[in-house]
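**Student:** Let me see the structure of the following:
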Amino acid sequence: EQGHEERKSGTLSEPQEFHSGFIRINPDHPDRVLHQDIDNIENIRSFISAARAAAFSKPVIAIKTGKTAAGALAAEIHTGGKQSSDAVYDALFQRAGMLRVSDLTELFAATQTLAMHPKLLKVEQLTILTNGGGPGVMAVDSLLQSSGKLAQLSEETRAALNKVIPQSDMTSNPVDIFGDSVPARYQQALEILLHAKEVKNLLIIHTPSALAPSEDYALIIAQTLDKLPKMARPYVITNFMGEDAAYAARRLCSNYGIPTYRTPEGAVRAFMHLVSYRRNQKHLTQTPESNADDAKINKHAAKALVNEFLAEQQSYLSTHQASQILAHYGVECIQTEVAYTPTEAKEQAIELGFPVALKLISPSIPSKSEVGGVVLNLNDAQEVEQTAFAMLLRIKNTYPDAIIEGFSLQKMAPRAGANELRIAVKTEPNFGPVILLGEAGTGLEFAQAAVALPPLNMNLAKYLIAAAHDKGVLKERVLPEKVDKYRLCALLTRISQLVIDQPDITSLELNPILASNGQFLVLDATMTLSRYQVQSHRKRLSIRPYPIELVKQVTLKNNTLATLRPIKPEDEQAHQEFDQSLSKEDRYKRFFGELPQFNHDQLAKMTQIDYDREMAFIITQDNATLGVSRVLMDPDKIHAEFAIVVRSNCQGLGLGSLLMRAAIEYCQSQSVQFIEGITLPENTGMIELARKLGFKISRDFEEGSINMVLALTPIDKHG
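**Tutor:** Reported below is the predicted structural model:
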């Protein structure tokens, strides 16, 4: 119905073709939109890396079946692979910058919409112009139920509309010009909205009218839009209601390249596809940091504890044991004592002071509160002992085969006014560890939680919290104090770092977590351990974290120390200052021409890289960037292209040699066979450095450039 050119969208037919197909997609590929039916993904990291690369240049739409239990079972039979939770796939698609649709109808609609408007929306707010009150309300309901936003009209715009619309109180959003509007009034209202600064997205709804054919109104829209430069006009979509009466109008809009839909809801869904694409693009620029808070993390001490527990063949850790590991990541747990008999429980309670909480320790019973394994507010020693005996008897009668390791005792924490949260880590087939966030309680499954893939940085943690609110699994309570979201983000990043650093942790549950006065106190923690076995065909984490193992100190020729490390998102401002410090001559040598200073979007792509596909090393001193070398590997890692530039006032300090050697060593660790680069003949410093490092130098007289190629000998990979 919208009318589009050939090859605006493409598909990949086989699941295994997805990775290689996406990896080879380039910005000049004729497909404007890519879509893929996904049943099972064997290599999640390759998938995300390839999908992110494709999504940077064009919309990528995914349709994933198996949302229901029966559907998931059918998918397992079809693919022969274990299916992960549907919520995990949602997290995957969002992190990869993909747009997920639920069925083929939505797939085709989204493909057409994005093919006709592949650029990002400037804003998410939508203005609605309608000649029918009912359809306008339908559009508003559909928009808000989809987490969309209505635009607020300015007083200036409302005043202008009041002059052309009879009832002045109708000039809010949606703008209702009534069913008796002649084409002239339609055009006047349309021109006002098209010139309003606050109107960036406009949905025009038309119901059939006896005053003029629908096609006349469609022609007004097309001709009015044609008067405006494309860069200056809002994004416009239309809904001409009716079948035969509106067919010619929809056809005319399609011929003019104006997206058009049969129903208000269909038009809103199409608009929300663009909104979702815009939101997902933001996630593409969120490359995770390695450490959330170095001062609070001691991964080596935590690793020693994990090894100690595994050596003692303890795979299930209760709060008392898990808290020792968590403490090395700045996660505070309430003081917990362990007792092995009811009598010991009584004695421990006396030492703690009353009131106390008594909890069963059993790896056989994951949700102890559901079977009476948790009793709160015990006020004296006798009550503790009697409760412990009763708990043992009840569990032995109900679960005769359960392994009971004893009891944990905690002094009751003040819960009045505190929010109660739950954070969990679970290991999913193919995906590895995933992080869940929800409210405290029993039976936290994926349906009751928001899900994210580690690693998390502060921004990604913020998105996880927002997703939990949107999903309704983390509600704003009417309490004296709201959850400190900044500190919750910090807590989530520390949990993420724990997941990165400790591969032997297979699951973790913190439930409940009391959030009060900006502090987070874990009342109950359980952790399971299993010695991680490295698999050559699959990485443990779905997304590669910041490669902290490549950070090192170097000495410059002036005998000062500097840091050589991979670039990270937080380097954007320093990188902008570095770019501004380059002389015109150095910029010309690096970029083969005169280029303007880089803007935010360009700098974001330079600093927020995919470490599985490329690498950028920088040398820093006192938070200033002195030089950078970049390496971009092809999908098969046969060839890699390099580029290097050094701060103009820092040349002669050996920076180029250090950066070039780092790039070469990294390519060797990735089994790249050849590293190559191009420079201008006048860049004699680069040519001489390449010659010293063993590059084969040749001149391309046709292009007027110098080619540098080095054959590499592979070394053991890092990380």
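**Student:** going forward, measure contacts and count neighbours with C-alpha atoms only.
**Tutor:** Noted.
**Student:** where's residue 51 relative to residue 61, distance?
**Tutor:** According to CA to CA, to the nearest Å, residue 51 stands 10 Å off from residue 61.
**Student:** correction: residue 258
**Tutor:** For residue 258 relative to residue 61 (CA to CA), the value is 21 Å.
**Student:** In terms of neighbours, single out the busier of those two.
**Tutor:** residue 61 (27 against 23; other CA atoms under 10 Å).
**Student:** Could you verify that residue 641 is part of a helix?
**Tutor:** No: assessed with DSSP: H, G, I helix; E, B strand; the rest coil, residue 641 is strand; it does not lie in a helix.
**Student:** Count the neighbours of it for me.
**Tutor:** 19.
**Student:** Which residue ranges of the stretch 251-400 of the chain form strands?
**Tutor:** Taking DSSP state E, counting those that start in this stretch, the strands of the stretch 251-400 of the chain run over residues 260-261, 316-317, 336-339, 356-361, 374-378.
**Student:** Tell me what angle the longest one forms with strand 374-378.
**Tutor:** Looking back up the chat, that one is strand 356-361. 160 degrees (axes from the mean of the first three to the mean of the last three CA atoms, to 10 degrees).
**Student:** Helices of the stretch 101-250 of the chain, start to end?
**Tutor:** Using DSSP state H, counting those that start in this stretch, the helices of the stretch 101-250 of the chain run over residues 104-116, 133-145, 155-162, 183-195, 214-226, 244-255.
**Student:** One more, so I can put them side by side:
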Amino acid sequence: ALQQALPHAVGGNPLQLGDNARPEHFGTALKLLAEHRSTGTAFVVHASTHGAPVGEVAQALIANQRFAYRGLLACFFGGLDAATRDALHAQGIPVHTTPQRLARAFARLVDYRMGRELLMQTPEGLPAEVPDAIDAAQAQARAALAAGERELTGEAAADLLRRFGLAIETAQTADTAGVDKRSDAAPASRESDCTETDAASAPKPVVEIAVELHDDDNFGPVFSFTAPSADGVSEPLRLYGLPPLNPTLARDIVTRSPYARLIAPEPALAALTALSQAVCEVREIVGLALTLRVYRDHVTVVAPTLSIAPTRSRLAIMPYPRRFEETLDWQGARITVRPIRPEDEAAHHDLVEAMTPEDLRLRFFGAVGSFDHSQLARMTQIDYDREMALIATVQSDEGLSRTLGVVRAVADPDNETAEFAVAIRSDQKGRRLGRLLTDRIIRYARARGTHWLVGEALRENTAMIALARSSGFTITPTEDPSVVGFRMALDEPRAD
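**Tutor:** You can find the predicted model right below:
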């Protein structure tokens, strides 16, 4: 097609339009290339000629920009006048003076997009820790501090980490099997005495990763992971991560290692996530140093040392606040009220789909359709430091979790005022679920030290206004006559 339409062009990538190119040829090339879905972002590199002056080529790009569905960037050798540059910018076409700058700008766009996609990924569900195990780990750390200890090593550190599902390989086992830092070492089984035959037949680790945690002045607790180079020549691989690590973030760390193709990823993901959970749940841990011995199908921890202290810096990313989970009997059913999690996206989609168009209009102050992945991700992947969304869930007969309702509160940066809203499945209205969730968001905001809880509703939303009034809010007018407001001073004692 290109040969027929542009006989003087030289095919390939890049496509060279030639010295005789005219402004309209640029538009023709964009149209023809756009028909092939494998075409990526279009780079247009132009050197001005009598037949293709800068201004006319720029207008051709603007006219045909819609065909470059994955983006269009332009480079004009010799520059261009301000009016033409502004016209290109107004249409969202970045302009650069050299191909090198164009390529660097494109690389930044790719990094930005990949970062946004990573943020919007729905993580797999975190392993459910046993509350008794968490309580025991916290009690162990506090008892050690009370006894004047500032470091847990050996069996004490191993006991604490085992409570989070980590397998510990003892020094005695490693010594018996002759294991060292080399990847061809052969650790022995923990289950039996080791003979020379056992050591020779024991599985060999693929790599040993040094893991450290330190309390940074700016970021709080920070993990560092160091693995030796795969070729013995390159620099060791060193990566950093902020807890809490979910399986998606852990997978990003694992896949960047040159050893990733040699191991089953799930055990490594589970080990990294478990380490992160131990740090998040036991706030007395201010530092750690250990080795992750990674085999093809499992991971063990070697020689853990935990530094403990009464206090540490706050996490840069607030972990899931498990302390707000609550299970109770309600209307003949056993429900759980808890903070929302990223993996609730599918259930949250079902919640919205179960609401009538009128209920959605009253909740969102206008007609809305279905929500896409990015919108649902913003609802379910929240910053627990500034926002809280409590959901009421019930288990279906098939064992799946179903969301019945949600109450959400978003605080300002100074924690002076938080705005809240409630949404209930249309088939659950009239069963006082809204009041149950509202009482808990009031309790949460008051415990957090928020001074005011406020909200708004359409004047015709009599059910929401009645709920606010019965919960203790003062109903107030707003600048919009179709909307009423309600506010509650959380510093004042609440009359029951």
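**Student:** just to revisit the earlier point, so which of the helices of the stretch 101-250 of the first structure is nearest residue 430 of the first structure?
**Tutor:** helix 104-116 (25.5 Å; CA to CA).
**Student:** which residues in the second structure does the closest one align to?
**Tutor:** Counting by TM-score structural alignment, helix 104-116 of the first structure pairs with no residue of the second structure.
**Student:** when you compare where that helix runs with where helix 244-255 runs, what's the angle?
**Tutor:** Using the same axes, to 10 degrees: helix 104-116 of the first structure against helix 244-255 is 40 degrees.
**Student:** pretty sure residue 284 of the second structure contacts residue 314?
**Tutor:** No: counting by CA atoms under 8 Å, residue 284 of the second structure does not reach residue 314; the two are 11.3 Å apart.
**Student:** the more surrounded of those two?
**Tutor:** residue 284 (20 against 16).
**Student:** That one maps to what in the first structure?
**Tutor:** By TM-score structural alignment, residue 284 of the second structure lines up with residue 504.
**Student:** cool, residue 323 of the second structure as well?
**Tutor:** Aligning on TM-score structural alignment places residue 323 of the second structure opposite residue 549 in the first structure.
**Student:** chain center to stretch 625-644 of the first structure, what's the gap?
**Tutor:** Centroid displacement of stretch 625-644 of the first structure relative to its chain, using CA atoms, centre = their mean, to the nearest Å, is 25 Å.
**Student:** Now do residue 463 of the second structure: how many residues are near it, please.
**Tutor:** 13.
**Student:** helix/strand/coil for it?
**Tutor:** Classified using three-state DSSP, residue 463 of the second structure is helix.
**Student:** What separation do you get for it and residue 331 of the second structure?
**Tutor:** Applying CA to CA to residue 463 of the second structure and residue 331 of the second structure gives a distance of 20 Å.
**Student:** How about residue 448 of the second structure?
**Tutor:** In terms of CA to CA, residue 448 of the second structure sits 29 Å off from residue 331 of the second structure.
**Student:** if you skip the residues just before and after it, what's nearest to residue 632 of the first structure?
**Tutor:** residue 614 (4.6 Å; CA to CA, 6 or more residues apart in numbering).
**Student:** no wait, residue 216 of the second structure
**Tutor:** Here the residue nearest residue 216 of the second structure, using CA to CA, 6+ apart, is residue 222, at 6.6 Å.
**Student:** what does residue 235 of the first structure give?
**Tutor:** residue 201 (4.7 Å).
**Student:** Counterpart of the one you found over in the second structure?
**Tutor:** By TM-score structural alignment, residue 201 of the first structure lines up with residue 41.
**Student:** ok, residue 542 of the first structure touching residue 434?
**Tutor:** No: between residue 542 of the first structure and residue 434 there is no contact under CA under 8 Å: 9.0 Å.
**Student:** show me the biggest helix of the second structure in terms of residues.
**Tutor:** helix 99-119 (DSSP state H).
**Student:** what comes up buried for it?
**Tutor:** Applying a neighbour-count criterion of 16 or more other CA atoms under 10 Å, one finds 99, 102, 105-106, 119 buried in helix 99-119 of the second structure.
**Student:** what number of residues lie near the corresponding residue of the second structure for residue 687 of the first structure?
**Tutor:** Applying TM-score structural alignment, one finds that residue 687 of the first structure aligns to residue 465 in the second structure. By the criterion of other CA under 10 Å, residue 465 of the second structure has 22 neighbours.
**Student:** Grab the nearest non-local neighbour of residue 465 of the second structure.
**Tutor:** residue 457 (7.0 Å).
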